[in-house]
Every structure is written in C-alpha cells, then in structure tokens.
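**Student:** Here's my sequence, what's the structure:
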Amino acid sequence: MPTSRDLLADLIAFDTTSRESNLALIDFVRAYLAGLGVDSELLFNEERTKANLYARLGPDGPGGVMLSGHSDVVPVDGQPWSVPPFRMTERDGRLYGRGTADMKGFIASVLASLPRFLEQPLRLPLHIAISYDEEVGCLGVRSLVAALEGRPDRPAICLIGEPTEMRPVLGHKGKLAMRCEVHGAACHSAYAPQGVNAIEYAARLIGRLGEIGTRLAAPERHDERFDPPYSTVQTGTISGGRALNIVPAECRFDFEVRALPSDDPQRVAEELRDYAEHELLPKMRAVREDTGIRFTPLSAYPGLLTPADSPAAELLGLLCGSQDFSTVAYGTEGGLFDQAGIATVVCGPGSMDQGHKPDEFVTLEQLGRCDAMLGRLVEWMKG
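**Tutor:** Okay, the predicted model is just below:
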C-alpha cells in the first residue's frame, strides 16, 4: 500500500486553492477508499463545484473517533517559491509543496493508516471527514457538521490534524470578521459643515473599537492558556474619499475580533452598532437624512476549549504520549464540531510557521510521528 509520503505527493498535485474546485482531490480520495472497500458520501456546495467527503468504517452505532482535515489551501500568487508549489519536492528530510503542512500531510497519513484499521475488528467506529473552504472562514464544513448533528450514530470525539508539530492542543480563539460601510454626504470642502464626512465618522467607529479592545485586554480578563492571553480587536483595511477638496461621501473598513472561548465576539459588534445607531447616526442625519451606517458579517467561527479532564483530552494525551496540553493562535473547524456535541482536539504534523508561506514544507520526521500516532489509535480502537 502507498505510504503517507506517496499519498502526500498525490494530494499536493491537486491545486485546491480555495477559489478553485476540490472535486479532483475528493474523487481521488473516494476512489482510494473504494479500493479498500470503504464507501463514502459527498456533501456538495450549491454549485456542485466543491464537496465535503465523509466515510466511516468499523461497527455500526454511535461514538467512535473522527479524523478530520480540510482539503483547501491558500493561494501561491505573488510568493517567491523556489520549487513548484503543486509538485512535491523532497530535500534534506523536508517535503515541499503548498499544503504539505496545512494540512494535506495529516490527510495523507490518515489515508495511509486505513489498511491497519481495516485489518482489525474495531470496537468503535472510525469516521473520516475532509472539508472544503476552511481557509476562507470554515465555510464548507458547516453542511457536514449539520448532517452529523442530526444523526444518532455521530462520532463522540473529533481529532483535527492541523499543524501543531504533533503537540496536543485543546483550544483556540474564535473569530468574527465584519465590514462597516459609512454613507455620508459629499460637498465642496470649503463648505465642509454642509456635508457629512464619511471618513471622520468611520474614524470615530474605529476609535470606539480601540476602546473596546483596551477593555478586553484588562488583566482581570486574561486567560494565560492563550497567546495573547486576551481577546483582541483590530481594523485591517480602510478605504474612502476621492479628492482632498471633496468631503467624502463613502468610507468602508473591515475589522475582526479574535475572542477567547469565554468571550462572545458578537458583543463587540453589538456595542459598535449601538454606538453607531444612538450616537453617530443622529448627528449625521441632522445634516442629511439619507446618510447611514451598515454592518455586514464577513466570516465567523467559534472558539474551542476542550476540558483537560475530558475523555477526548485523555485520548489525545495517550496518542501523543504527553498531557502537556496547549492552545494555538489560529482557528480551526473544531469549535463547530464541538458545538454539534462532538468533543474536539487538535494535533497534526508540521508547523504553522511554514503554513501559508512560500516553500511550505513538512518534515519526514513529523509525518512519521503522525503515522505512529495513528498506529496507537489503531491499538486503542481494536476489539
């Protein structure tokens, strides 16, 4: 049977950048599973250009462990790659290519491990999940989560193989990204009071976001398990204005909240909307009635914090040979699975220090450690 290295080379050859279809990769995985006698089902997007894949093996009934990963990768546009990004290159114990670390290395290891699971009389079912559009806001997996949530035989534990350098991870922050559009009223700058300066009102909103961020960073709100140990707010993009002698009628900015699992990022958005509605809009409409402020959600996913004394954490500690649990700064699909009643933990080969960068790589040593972890899972699950 092919090794995890062999399968990683196959997976890297598929350009599954989020703007592209992932169906060629999904078809490859589905054919590989069928060759092992494992049926799978697909959950398509509305356009049927992308799909989640779900499969299970072992005994019928609820419970068991799900191994989960996303198929999409970030773009390579404009990055100075020294190797072909969609053809795996091996050099000095490293495997280069887009997605090697984030996170096709884990998927390859899962596929390579399946014959060992199939050789055993498993006492619990093993579930396999491969999603799409994780990199653009954990969008694709939501239909899979909804399908599993309504099934009596859903898994009890999910292991997501995001790159953690094979360290056991129990949590990450949640995220809310939003766009704010301020519609003011233009006029000649010589008569500025007759207009409504959209940039200035946007600046007031951004200033309020800064005040909220300062409150969230107060020492009493810290959780030292995270880095930074508090929820953060930041404005990432802003655009507006046409010329210096025109009072700008339009301004748009995007902001995000990276929230501790104990904080609700929607409260930040609600406070900003309240400030806009009760303090800024009356002043704007006193000058021009047709002015306004609009908020549009861009993406969101919940945080994750699985208790260290839970069965899921106990299993992860056994598989990793360590209970030195930690958190990661980036997000995963784990919070969505957890909200559906599937306790979720994170561990996978590679480092996010290499993810999303040119010449992304995973080491053969990391891939081997992942293979070994899944071998321990086989031993734990067999009857």
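
**Student:** can we go C-alpha only for contacts and neighbour counts from here?
**Tutor:** Noted.

**Student:** what's residue 324 in contact with, if anything?
**Tutor:** Taking Cα atoms under 8 Å, 6 or more residues apart in numbering as the criterion, residue 324 is in contact with 167-168, 317.

**Student:** Who wins on neighbours among the residues you listed?
**Tutor:** For the contacts of residue 324, the largest neighbour count, defined by other Cα atoms under 10 Å, is 24 neighbours, found at residue 168.

**Student:** Now do the most centrally placed residue in the chain against residue 301, distance only.
**Tutor:** The centroid of the chain falls nearest to residue 332 when counting by Cα atoms, centre = their mean (3.6 Å). From residue 332 across to residue 301, the span is 8 Å (Cα to Cα, to the nearest Å).

**Student:** tell me, what's touching those two both at once?
**Tutor:** With Cα under 8 Å, 6+ apart, residue 332 and residue 301 have common neighbours residue 138.

**Student:** Do I have it right that the residue nearest to the centre of the chain meets residue 139?
**Tutor:** No: with contact defined as Cα atoms under 8 Å, residue 332 does not count as touching residue 139 (11.2 Å).

**Student:** ok, back up a step: could you dump the contacts of residue 324 into JSON lines with distance to residue 347 and secondary structure added?
**Tutor:** Below are the contacts of residue 324 laid out as JSON lines (distance: Cα to Cα, whole Å; DSSP: H, G, I helix; E, B strand; the rest coil):
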{"residue": "167", "distance to residue 347": "6", "secondary structure": "coil"}
{"residue": "168", "distance to residue 347": "5", "secondary structure": "coil"}
{"residue": "317", "distance to residue 347": "10", "secondary structure": "helix"}
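
**Student:** TSV for those, including distance to residue 98?
**Tutor:** Shown next, in TSV, are the contacts of residue 324 (distance: Cα to Cα, whole Å):
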residue	distance to residue 98
167	22
168	24
317	29
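
**Student:** just those residues now: which is nearest residue 91?
**Tutor:** Minimum distance to residue 91 across those is 24.2 Å, recorded for residue 167 (Cα to Cα).

**Student:** Second input sequence below; structure requested for side-by-side comparison:
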Amino acid sequence: MADYLENTLLNLVGTDTAVPTGTTEILPGDTHLYDTVTSAVLPMVEALGPDEILRHPCGDIAARFGPDTPDGLLLQTYIVSQHGNLMTDPQQGRIVDGAALNLDGPAVVGQGANQNKGPMAAALSAVRELRSLRRAVWLTVNCEGRSSHDGSRRIYEDLGVRAAQSIIAFGTNLHVSLGNRGRVDIRVTVSGAAAHSSQPELGRNPIPPAAEIVGRLPEVPLPPPHPELGPATATPYQFQCEPIAPHTLPSRVHVVVDRRLLPGEDPDAAVAAVRRQLDGSWPELEVIAGAAMFPALVDPSAPVVGALARFPTMYSRNAFDAGYGCSIGVPTVMFGPGRRDFGAGVVHAEAVSISDCRIAAAALAKAARTLCG
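**Tutor:** Below is the predicted model of the structure:
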C-alpha cells in the first residue's frame, strides 16, 4: 500500500506546474500557477499543521513550524518544473522498475520528478516528522518561474522569513551542494532596417553584424577558473530575428548570452564588460542585463553542512537559488534525491528513486532536529 511520501510524490508529479512548451519562463503571479498551488499544494502544507502560514500574491507559501525565532532553518522547495519538456504524458506520474533507468528499486516517472518534485515530497515528509522545536523551521514553496532570485526575494523580503541556515530541496543525487556558479542573461539587440531579400540594398541587414558579435564573444575578458566551480563563460544560446516573414530581411536580431559567474563577480560588472567588448561593432547596438543569479559558496564548517555530514559534498557548474541566501549572509546548501541529466536527457525523461526520496526525507528531518530541535 502506498504511504504518505509515495502518495505525495505521485500527486505532485501529476500536477501540471511546468513552464509551458514553447516558452522559457512563467511570469510572477501567473494565474494558472497561482490557482494550481492554491488547490493542490497549499492543502498539503496546511495538513502538516504549521504554527503560521504566509502567502505572497505571486503564490509563494511560507509555513512556520515551532517558535518564531530568527536563528532557525529555512527549507525551500520549488513548484515550477523546467525540464522534461519532451516526455510522453509528462503529468502521468507512474511507478516503474527503476533498474531500466539505472535507479535503485521502484521509481516515479514524470515531469519534475528528479528536479524539484521528488525533493519537495521528501521535504514535506521530513517536516511531517518534526516535534518540539526550539527554533523555527520554515518550509517554503517557491513559485519562481524565470530562473531568477525573485521568489527568494519575495520570501525573505516581502514575507519577512528569517533564518540562520537554509537547505534548498533540489535534485543533487543525495549530495550536499556547497557551491555553484551564478549567471546573468545578457540581451544583445542589433537593429537594422527591413527590406525584401531580393533588394537588400534597400534595407540594413542586422544578421551579419549579429553573427560577427557572436564571433567576438570568446574575446570577452573572464576571470581565472575557480578550483571547484570551474570557468566563467560567455555562451550565446538564443539567436532570434524579427520579424520572421517570407523573403524579408529582419529589422532586429536578438542574441541572448549566458554569462556564468564565479564567486566575487558582480552581474552588472559582467554585463558592462561585454558591452565594452562589443562597443563600436554596429551603430545601433543595445546590450542590457536580463535575469541574474548570484554565485553560491558555503564554508564546509557551516552548521547546515554539519547537519548533513553523512552525505558527500559536491560543487555544481549550473546556477540555482542558493546564491541569494548566501548573498544575504544565510549559508545555503542544496540537497535532495534526483539524478540530473544535463545532456540530451534533460528534455526527454525525468524519474526519481522512491528509496532515495525516503533517504532524503530522513536526512532533512534529522538536519532540522539538529539545527532547531
């Protein structure tokens, strides 16, 4: 018979909270996401019997367990799933033999299973076991859908959640992530003038200068690699022409550059460096900052690391939300079940081992007791 964790995981995976196919983000306050969190996730949190529940107009939930103290633990979960976009029946959460997926024992397959929903089920299960706390344990459901720190800003600043340590429940394959690179999207717009492609002399084609700009990105000055986090990078990942019409030169080309940041780097300074490098490439050139996430780096001696001491540590090259907590002085690690695939599998299949979810739930409960019990 299915138990609480298994039922919770299947319900979460069966709830559509993914970034819609064909788009790259969910805007703050999205009506579908807000209503889905209200109907499907909020009742799960309420059933845990928190001492206080706070709700942000954008949908984020913060639930406090134990006394209202500033020196407790923030356990963050995330409801938006961003990958597994090409899965068949992505919300049809189902249990399969994990052996075929190189997972131990039964596994749940479905969108978000190994990114955020397996870890969320583990976090909910962990909080369910907490009793007689001396410090606050905050369980949050973060509704951020744009790969930015806006959700954490809302939780810390708007809702006023206070904590001395933080664990982000996220798929790390049961490793404790002590750090990750940050990132800033740099949006480059090259403007020209549209014309029919049979008479290009009547317009100004922005495609060649945009291609030249992409070719100059390797010349952007970058800091030396970090011994654990690897190199800073400047990688173009979107190239869009506007308008798209038959036999028509576009009037604008938009290039988006993923600039990965190392500890000590400032997003605005990174954008300014790219702007200087590209200055003079084309008369009508705009370089602006998009969404950004700070790098994260936690001292291995931090209490939150000690509370998860039986698990191996790791460092990640991708960017995530741990950087925000670290930037305001809250040591923030990532930990949870879920083996991530950052290659072709990132869009095709997501699954999480149920036994790994149980291990994570027990570990999170023990960490909360260690820090707040």
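
**Student:** aligned partner of the residue nearest to the centre of structure 1 in structure 2?
**Tutor:** Correspondence of residue 332 of structure 1 to structure 2, assessed by TM-score structural alignment: residue 320.

**Student:** Could you look up the SS state of that match?
**Tutor:** coil (DSSP: H, G, I helix; E, B strand; the rest coil).

**Student:** give the contact list for it.
**Tutor:** Listed by Cα under 8 Å, 6+ apart, the contact set of residue 320 of structure 2 reads 147, 180, 182, 293.

**Student:** What is the equivalent residue in structure 2 for residue 133 of structure 1?
**Tutor:** Under the alignment defined by TM-score structural alignment, residue 133 of structure 1 corresponds to residue 144 in structure 2.

**Student:** One more: residue 351 of structure 1?
**Tutor:** For residue 351 of structure 1, the residue aligned by TM-score structural alignment is residue 339.

**Student:** Its match and residue 119 touch, don't they?
**Tutor:** No: applying Cα under 8 Å, one finds residue 339 of structure 2 not in contact with residue 119, separated by 11.0 Å.

**Student:** three-state assignment of the closest residue to residue 359 of structure 1 other than its chain neighbours?
**Tutor:** The shortest distance from residue 359 of structure 1 to any residue other than its chain neighbours is 5.4 Å, reached at residue 81 (Cα to Cα, 6 or more residues apart in numbering). What three-state DSSP gives for residue 81 of structure 1 is coil.

**Student:** Can you get me a residue count around residue 81 of structure 1?
**Tutor:** Residue 81 of structure 1 sits with 16 neighbouring residues when counted by other Cα under 10 Å.

**Student:** check contacts around residue 256 of structure 2.
**Tutor:** Contact analysis of residue 256 of structure 2 by Cα under 8 Å, 6+ apart lists 185-188, 236-239.

**Student:** so the nearest residue to residue 137 of structure 1 once chain neighbours are set aside is in which element?
**Tutor:** Closest residue to residue 137 of structure 1 apart from its sequence neighbours, by Cα to Cα, 6+ apart: residue 299 at 5.3 Å. Element membership for residue 299 of structure 1 (DSSP states H and E) is strand 292-301.

**Student:** ditto for residue 171 of structure 1
**Tutor:** Using DSSP H and E, residue 171 of structure 1 sits in strand 169-172.

**Student:** That strand against structure 2, how far on average?
**Tutor:** Once the two are superposed, strand 169-172 of structure 1 sits an average of 0.7 Å from its aligned residues in structure 2 (mean Cα distance after the TM-score superposition for structure 1).

**Student:** Tell me how many other residues surround residue 265 of structure 2.
**Tutor:** Residue 265 of structure 2: 18 neighbours (other Cα under 10 Å).

**Student:** What lines up with it in structure 1?
**Tutor:** Per TM-score structural alignment, the equivalent position to residue 265 of structure 2 in structure 1 is residue 263.

**Student:** quick one: contacts for that match?
**Tutor:** Going by Cα under 8 Å, 6+ apart, residue 263 of structure 1 touches residue 231.

**Student:** quick one: the lengthiest helix in structure 2 to chain centroid distance?
**Tutor:** Scanning structure 2 for the helix with the most residues, using DSSP state H, yields helix 354-372. Relative to its parent chain, helix 354-372 of structure 2 has a centroid offset of 21 Å by Cα atoms, centre = their mean, to the nearest Å.

**Student:** do the same with stretch 27-43 of structure 1
**Tutor:** Centroid separation for stretch 27-43 of structure 1 versus its chain: 24 Å, with Cα atoms, centre = their mean.

**Student:** Same question for stretch 159-169 of structure 2.
**Tutor:** Per Cα atoms, centre = their mean, the displacement of stretch 159-169 of structure 2 from the mean C-alpha position of its chain is 16 Å.
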